[in-house]
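1. Fold the following and give me the result.
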Amino acid sequence: MILLGSIVNGLAIVGGSLAGTVLRNISEQTKDTVTKGIGIGVIVLGLQMALKTNSFILILISLCLGALLGEGLKIETGMNRFGLFLQNHFAKNNSNFAEGFVTSTLIFVIGSMGIIGAIQSGVSGNNQTLYTKAVMDGFMAVMLTASLGLGVLFSSFPVFIYQGLITLLASVFVSYVPQALLTILMAGISQIGGLLIIAIGLNIMKLTKIRVSNFLPSLIILIIFQSVQYLYF
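-> From the prediction side, this is the model:
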């Protein structure tokens, strides 16, 4: 089944979120400490991804242009409104619902593992990378739900849709992309993703309030730049 990896990943988040609701009675101090631990881990992961760049100027340009586009489109505002809509319908007494939805969606969606895993699934039917990601996301969903509430559970839907679409597209189009270009694109996505993951980690630790969602267009801009550079330079 071509979408099995994405389905398992989504179910792992649901399972972790349900387990997290049971652990919500733990002390606020414990929640805060564990959440900050997750934040530290996310920052380290982001650093590992971001520091592998050989084209920092191109990454910086893409990041700035993406931020301009994201602010113009008000992506962060839109995601928060969607989260609030879900909160009003499914968790009226949970003030952290929107924050949980947006934060967990960004953590689970951004990063090279989901993209590479989805491409592997679409091209070869190998879901091992997505299974590994599912285990990681499931454990993280436990603590995110304990700290931020039921909104984390609903992040399983954008994760499934996002990875599922990549898998389906990969199964059709990846065979037409030169392997050298594919390697370059995956490296660039990992680098941009690493920077955004660092921002997410800082937000989780409540050190900053960066509108990370508004940087998402930078991924598309970088792909365009790298494709043009490969084809014409």
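
2. contacts, neighbours, all on C-alpha from now
-> OK.

3. how close does the closest residue to residue 20 other than its chain neighbours get to residue 109?
-> Closest residue to residue 20 apart from its sequence neighbours, by CA to CA, 6 or more residues apart in numbering: residue 142 at 4.1 Å. The gap separating residue 142 from residue 109 is 17 Å, by CA to CA, to the nearest Å.

4. Of the two, which one has the most company?
-> residue 142 (26 against 20; other CA atoms under 10 Å).

5. my read: the residue nearest to residue 20 touches residue 14, true?
-> No - between residue 142 and residue 14 there is no contact, the gap being 9.3 Å when judged by CA atoms under 8 Å.

6. Now do the helices for the chain: every range, in order, please.
-> 4-22, 28-50, 56-73, 75-90, 97-109, 112-124, 128-148, 151-154, 156-173, 179-204, 217-232 (DSSP state H).

7. wait, which of the ones you listed is closest to residue 211?
-> Using CA to CA as the measure, helix 75-90 is the one of the helices of the chain that comes nearest residue 211, at 6.2 Å.

8. chain center to that closest one, what's the gap?
-> Between the centre of helix 75-90 and the centre of its host chain there is 17 Å, according to CA atoms, centre = their mean, to the nearest Å.

9. and that helix, what does it pack onto?
-> Packing partners of helix 75-90 (3 or more CA pairs under 8 Å, 6 or more residues apart in numbering; DSSP states H and E): helix 97-109.

10. Next, the structure of the following sequence, for comparison with the previous one:
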Amino acid sequence: MALYGTIVNGILVLIGSTLGLFFTKIPERYKETVMHGIGLAVLLIGLQMALSTEMIIVVLLSLLSGAVIGELLHLEEGLNRFGEWIGSKFIVRQGEFSVSQGFVTASLIFVVGAMAIIGALDGGIRGDHEVLITKGILDGFMALVLTTTFGFGVALSVVPVVVYQGTIALLATQIESWLPEAFLNGLIVELTAVGGLLIMAIGLNVLKITQIRIGNLLPSIVTVAFIYYIYQLF
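-> Prediction:
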């Protein structure tokens, strides 16, 4: 079953998020220090991913094009409205963070990265779900910690996790006949690097060093595929 690993990953995120909701009454000074720790760890994760790039020009052009598209579409505002709408349907105390912040932060951490892509490809091509199950365990613990501060929005990240990884897994059953292995491997590297920079932005926002509109940079995750393809042509 190509989707087995993805389903397990999603279930573990929901379990972690649910458990995290029971620990939202932690004193603020503890939560602040924990969030600083999370912010530093997220920065490290993003940096490790970003440094994997072999074509910095592809990463740069992807971010620039993604930023333009995101600003034109006002994605950040749309995500905030979506988060407010979801929040209005549930009686959940969010503290200083909105539902959309929890949703975007958790989605990027769980979705973007080599484990998500490689694990989904392994599940679709070889029926091997070990990578995604391992990722699911890590995501579950991260979801628990994130939910203690960001609240219910973290649980909503299960939707992009399942859709994104599930789509890759299903396409992977045919992907080897569509794309050369070398191209696919290179694309994964650059996609991971772009995602790493977005995750670094999350870390900086969590540490309150910056206020980057991450939602408006999300299209770069898509544009990197087109730019990498064009770059390969030349």
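
11. care to give me the TM-score?
-> TM-score for the superposed chains, counting by TM-score structural alignment, normalised by the length of structure 1: 0.93, backed by 232 aligned residues with a CA RMSD of 1.6 Å.

12. Highest mean neighbour count out of the helices of structure 1?
-> helix 151-154 (a mean of 28; mean count of other CA atoms under 10 Å).

13. so that helix aligns onto which residues of structure 2?
-> Aligned using TM-score structural alignment, helix 151-154 of structure 1 spans residues 153-156 in structure 2.

14. which residues in structure 1 does stretch 126-139 of structure 2 match up with?
-> So stretch 126-139 of structure 2 sits over residues 124-137 in structure 1, by TM-score structural alignment.

15. Same question for stretch 169-176 of structure 2.
-> Going by TM-score structural alignment, stretch 169-176 of structure 2 sits over residues 167-174 in structure 1.

16. That stretch: how far from the chain's middle?
-> The answer for stretch 167-174 of structure 1 is 20 Å, by CA atoms, centre = their mean.

17. what's that stretch in contact with?
-> Identification of contacts with stretch 167-174 of structure 1 by CA atoms under 8 Å, 6 or more residues apart in numbering yields 2-3, 118-123.

18. rerun that using 7 Å as the cut-off
-> By CA atoms under 7 Å, 6 or more residues apart in numbering, the residues outside stretch 167-174 of structure 1 that reach it are 118-119, 121-123.

19. Ok, stretch 1-20 of structure 2 next?
-> 123-124, 127, 129, 132-133, 135-137, 139-141, 143-145, 147-148, 154-155, 158, 161-162, 165-166, 169-170.

20. roughly how far is stretch 109-117 of structure 2 from the heart of the chain?
-> Using CA atoms, centre = their mean, the offset of stretch 109-117 of structure 2 from its chain centre is 6 Å.

21. What of stretch 200-217 of structure 2?
-> 13 Å.

22. With stretch 134-154 of structure 2 instead?
-> Computed by CA atoms, centre = their mean, the chain-centroid distance of stretch 134-154 of structure 2 equals 12 Å.

23. quick one: contacts for the residue positioned nearest the centre of structure 2?
-> Nearest to the mean C-alpha position of structure 2, by CA atoms, centre = their mean, lies residue 108 at 1.8 Å. Going by CA under 7 Å, 6+ apart, residue 108 of structure 2 touches residue 199.

24. now for it: what does it line up with in structure 1?
-> In structure 1, residue 108 of structure 2 lands on residue 106 (TM-score structural alignment).

25. measure its match to residue 22 of structure 1 for me?
-> The value you get for residue 106 of structure 1 to residue 22 of structure 1, if CA to CA is used, is 23 Å.

26. What of residue 112 of structure 1?
-> In terms of CA to CA, residue 112 of structure 1 sits 31 Å off from residue 22 of structure 1.
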